[in-house]
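>>> no sequence for this one, just the structure:
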């Protein structure tokens, strides 16, 4: 399955296809990345449907191609407050490397750059902290900034998946 990004100025789709390419975004003063091969599509943020009985970091539900997809607010997850709705705010629909359709979307801010990144170090578990379960221990750099890679699959808990099961086939 080809990975695409939506060009917000023209509405056209752009192919993205390099195993070392990552979408960079910022949360507070920190930089984070998602590998492009794990992204189904990048979208502007539409209105989301509320999701009762969801964890606090769930911003709501997105209806996308007949599916209900939970949207994770990465700012709330990181503990720096809700992601603001800026021009650079995007929904990143993530998918497994085998191309299975998205079951999760990340609400991110300052999603403006794609960069080629490689791990340069690995953080010990003690540094990751209790709230870092959704981050890979590998650290990358861009310029003088450290970049953490998002382990989005760890966010799709059975409890969250049960709140919005895949569409049934009739």
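Cool, the structure landed. Just so it is clear, the model here is predicted, and its values are computed rather than measured.
>>> okay, CA-based contacts and neighbour counts for the rest of this
Will do.
>>> which residues touch the residue nearest the centre of the chain?
The centre of the chain sits closest to residue 106, judged by C-alpha atoms, centre = their mean, with a distance of 3.5 Å. Contact analysis of residue 106 by C-alpha atoms under 8 Å, 6 or more residues apart in numbering lists 71-74, 91-94.
>>> same question for residue 63.
By C-alpha under 8 Å, 6+ apart, the neighbours of residue 63 are 48, 69.
>>> am I right that it is in a helix?
No: per DSSP: H, G, I helix; E, B strand; the rest coil, residue 63 lies outside any helix segment and is strand.
>>> for residue 128, which residues are in contact?
Contacts of residue 128 by C-alpha under 8 Å, 6+ apart are 135, 137.
>>> can you give me the strands for the chain?
3-6, 13-16, 21-27, 30-35, 39-43, 58-64, 67-73, 90-94, 104-116, 121-122, 135-142, 145-150 (DSSP state E).
>>> so which of the ones you listed gets nearest residue 160?
Nearest to residue 160 among the strands of the chain is strand 67-73; the distance by C-alpha to C-alpha comes to 7.7 Å.
>>> what angle do the closest one and strand 58-64 make?
In terms of direction (axes from the mean of the first three to the mean of the last three C-alpha atoms, to 10 degrees), strand 67-73 departs from strand 58-64 by 150 degrees.
>>> coming back round to it: what is the nearest of the contacts of residue 106 to residue 133?
Closest to residue 133 out of these is residue 74 (12.6 Å), distances taken as C-alpha to C-alpha.
>>> circling back: of the contacts of residue 106, buried ones?
Buried members of the contacts of residue 106, counted by 16 or more other C-alpha atoms under 10 Å: 71-74, 91-94.
>>> re earlier: which of the strands of the chain sits closest to residue 80?
Of the strands of the chain, nearest to residue 80 by C-alpha to C-alpha is strand 21-27, at 7.6 Å.
>>> which helices and strands does that closest one pack with?
Counting contacts by 3 or more C-alpha pairs under 8 Å, 6 or more residues apart in numbering; DSSP states H and E, strand 21-27 is packed against strand 30-35, helix 74-78, strand 104-116.
>>> next one for the comparison:
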């Protein structure tokens, strides 16, 4: 989905990773949880911190900072897990996205959003819907469905099942 497909005002949940502000379409967000104990799963990608028990369901938890090549998320009083729905090839998976802190829900008009920068051919910026401007700060609007590859989603779905 490109910026040209954003034709109406959308509400976004903004959150911080390090000093950067990111945003997700609120329609993809199920809930926000306080940081809780995460059970490590062996032989999973480094960015997968483990799984949590969410009302009887096993939910994989992803460290968004590690996924984006930053240092691991430190646990603070503001650290939280954003529970999101990710759709890939028609399958919907519930996962937790570890964030340094949740900021607020903001509405952005289409004219407030610019296309994601094209930084050569070697960097994949497909998962960035656009760059929004909110209170003089840039906000990277994520397409959560494109943050993970098919192989990564398959690994997450496998680790999230209880067999």
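Received it, and whenever you're ready, just let me know what you need. None of the values given here were measured: they were computed from a predicted structure.
>>> including distance to residue 162 of the first structure, could the strands of the first structure go into a markdown table?
Shown next, in a markdown table, are the strands of the first structure (distance: least, C-alpha to C-alpha, whole Å):
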| stretch | distance to residue 162 of the first structure |
| --- | --- |
| strand 3-6 | 26 |
| strand 13-16 | 31 |
| strand 21-27 | 28 |
| strand 30-35 | 24 |
| strand 39-43 | 21 |
| strand 58-64 | 13 |
| strand 67-73 | 10 |
| strand 90-94 | 18 |
| strand 104-116 | 12 |
| strand 121-122 | 33 |
| strand 135-142 | 22 |
| strand 145-150 | 22 |
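>>> please name the nearest non-neighbouring residue to the residue mapped onto residue 79 of the second structure from the first structure.
In the first structure, the residue paired with residue 79 of the second structure according to TM-score structural alignment is residue 89. Leaving aside its chain neighbours, residue 89 of the first structure sits nearest to residue 109 (4.3 Å; criterion: C-alpha to C-alpha, 6 or more residues apart in numbering).
>>> picking up where we left off before, now which residue in the second structure aligns to the residue nearest to the centre of the first structure?
For residue 106 of the first structure, the aligned residue in the second structure is residue 97 (criterion: TM-score structural alignment).
>>> now its match: how far from residue 85 of the second structure?
Using C-alpha to C-alpha, to the nearest Å, residue 97 of the second structure is found at 10 Å from residue 85 of the second structure.
>>> ditto for residue 72 of the second structure
Applying C-alpha to C-alpha to residue 72 of the second structure and residue 85 of the second structure gives a distance of 23 Å.
>>> follow-up on the earlier one: tell me how far the match of residue 79 of the second structure lies from residue 44 of the first structure.
Residue 89 of the first structure is 7 Å from residue 44 of the first structure, by C-alpha to C-alpha.
>>> who's more crowded, these two?
residue 89 (19 against 16; other C-alpha atoms under 10 Å).
>>> got the contact list for the more buried one?
Taking C-alpha under 8 Å, 6+ apart, we find residue 89 of the first structure in contact with 44-45, 83, 107-111.
>>> with residue 59 of the second structure instead?
Counting by C-alpha under 8 Å, 6+ apart, residue 59 of the second structure has contacts 51-53, 94-96, 160.
>>> which one of the residues you listed has the most neighbours?
Most neighbours among the contacts of residue 59 of the second structure, by other C-alpha under 10 Å: residue 96, with 28 neighbours.
>>> could you list the buried residues of the longest helix belonging to the second structure?
Counting by DSSP state H, the longest helix found in the second structure is helix 150-159. By neighbour count on 16+ other C-alpha under 10 Å, the buried set for helix 150-159 of the second structure is 153, 156-157, 159.
>>> and the equivalent of residue 107 of the second structure over in the first structure, what does it touch?
Under the alignment (TM-score structural alignment), residue 107 of the second structure pairs with residue 116 of the first structure. Applying C-alpha under 8 Å, 6+ apart, we find residue 116 of the first structure in contact with 20-22.
>>> residue 116 of the first structure and residue 44 of the first structure, how far apart?
23 Å.
>>> likewise for residue 132 of the first structure?
Separation of residue 132 of the first structure from residue 44 of the first structure (C-alpha to C-alpha): 26 Å.
>>> check residue 24 of the first structure too.
Separation of residue 24 of the first structure from residue 44 of the first structure (C-alpha to C-alpha): 16 Å.
>>> swap in residue 38 of the first structure?
Using C-alpha to C-alpha, residue 38 of the first structure is found at 18 Å from residue 44 of the first structure.
>>> next one: residue 83 of the first structure
When residue 83 of the first structure is compared with residue 44 of the first structure (using C-alpha to C-alpha), they lie 13 Å apart.
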